[in-house]
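Peer 1: below are the sequence and a predicted model; questions follow.
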Amino acid sequence: MSEQPKANRLMAFLPLALFLALAGLFAWAMFGQRVDRHASALIGKPVPPIVLPDMDGNTLDLASYKGRAVIVNVFASWCAPCRVEHPMLLQLAKDKRFVVIGLAYRDDPSKTQAYLDELGDPYAQTGIDRQGAAGVQLGLGGVPETYVISAKGIVLARHRGEITPKVAADLAQLAARSSTP
């Protein structure tokens, strides 16, 4: 008879044990080792072949910049954080150790032009990615997003979100270090 009450007591703790096991599993899934969602599969690889029309009626070919370090900023006129980071891009554009290129993502070119006229144009060239094809090639997660490409054409870094003064300094330093082929 003493076995029955002992078994009942153990059964009373079963729901708690199951709850703790599930909570542990969920915690591991949320915080355990996993791939960084902000990492890019392109880091350490050649920049994809991106060829787009530009704002001046010419062609933007990222491969043509090989030999110079490049900071590629993907933006849109409808993007509020893009407006916030814009002064940092104007500052980066003053540094002659690298070139700053813009990709207007899924934007109307007339709205892109109005945006650049209003805020200033930091870009040596601005590609029009109207359908988002270049964004797909880059693995774009959203705008703004910024990439550093070495003079050898290798993607060195990806920054998601707006560029702060600290991020601008880090991107400039990385681009400048990689400015020689």
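Peer 2: That came through, no problem. Numbers count the residues shown, from 1 in each chain.

Peer 1: going by C-alpha atoms from here, please, whenever you check contacts or count neighbours.
Peer 2: Noted.

Peer 1: what's the first helix or strand after the helix ranked longest in the chain?
Peer 2: Ordering each helix of the chain by length in residues (DSSP state H) puts helix 3-31 first. Note on helix 3-31: by DSSP states H and E, the next helix or strand toward the C-terminus is strand 51-53.

Peer 1: list the buried ones in that following strand?
Peer 2: Buried positions in strand 51-53, judged by neighbour count with 16 or more other Cα atoms under 10 Å: 51-52.

Peer 1: please compare the first structure with the one that follows:
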Amino acid sequence: MARISPLVLAPPLIFAAMAGLFLGGMFRDDPDALPSTLIGSSAPALALAPLGESAPPTDASLRSGEVTLVNFWASWCAPCRVEHPQIMALKDEGLTIIGVNYKDDPEKALGFLEELGDPYSAIGADADGRTAIDWGVYGVPETFVVDGDGTVVLRFAGPITNSILANRIRPAIEAALAD
């Protein structure tokens, strides 16, 4: 009887293992969710430079007693442009929104806001990305819901669509208001 070389079996076994991982990933409860160690913890510091004429937000901004959204964005980010109408709608409803401009040219960032509208009650620049690292940001856009005591209630990575707004962001805001 001929002996089968282990090298012949390796490619099908590797393929089967990768297919299993792929299928397992497809059937997760929430494929869009990225884990965050910040949920239920105090929001990290906001060490931001000014962007434009206004003063950047401070840590006190996150502990003001009001539910706050912290939105990491950039002018070069196409998904940030997609989510901007939803951010503007939340501003129009009176929600406090802090903008963190991530690794962006200040003039282009201000042009973005001039073109699309400025939804932020306070805004600052994170030119070197240090604040984003502290918050665990993978990339822009990312949005955090923070309760009035400064506790992170939700992290959402990606653009906020109408569906995400209705099914993820608004429920988190309501939960933060209920606390």
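Peer 2: Great, that's in hand. Note that the coordinates shown come from a computational prediction; the quantities given were computed from them, not determined experimentally.

Peer 1: sorry, back to before: what packs against the longest helix of the first structure?
Peer 2: Packed against helix 3-31 of the first structure by the contact rule (3 or more Cα pairs under 8 Å, 6 or more residues apart in numbering; DSSP states H and E) you find no helix or strand.

Peer 1: how distant is that helix from the center of its chain?
Peer 2: On the basis of Cα atoms, centre = their mean, to the nearest Å, helix 3-31 of the first structure sits 42 Å off its chain's mean C-alpha point.

Peer 1: find the nearest non-adjacent residue to the residue nearest to the spatial centre of the second structure, please.
Peer 2: Nearest to the mean C-alpha position of the second structure, by Cα atoms, centre = their mean, lies Glu142 at 1.5 Å. Ranked by Cα to Cα, 6 or more residues apart in numbering and with sequence neighbours excluded, the top spatial neighbour of Glu142 of the second structure is Ala157, at 4.4 Å.

Peer 1: go on, Leu38 of the second structure?
Peer 2: Spatially, and ignoring its direct neighbours in sequence, Leu38 of the second structure is nearest to Val152 (6.1 Å; Cα to Cα, 6+ apart).

Peer 1: circling back to that earlier point, list the contacts for the residue nearest to the centre of the second structure?
Peer 2: With contacts defined as Cα atoms under 8 Å, 6 or more residues apart in numbering, Glu142 of the second structure is in contact with 71-73, 155-159.

Peer 1: how does it look with 10 Å?
Peer 2: Shown in contact with Glu142 of the second structure (Cα atoms under 10 Å, 6 or more residues apart in numbering): 70-73, 80, 100, 132, 135-136, 155-160.
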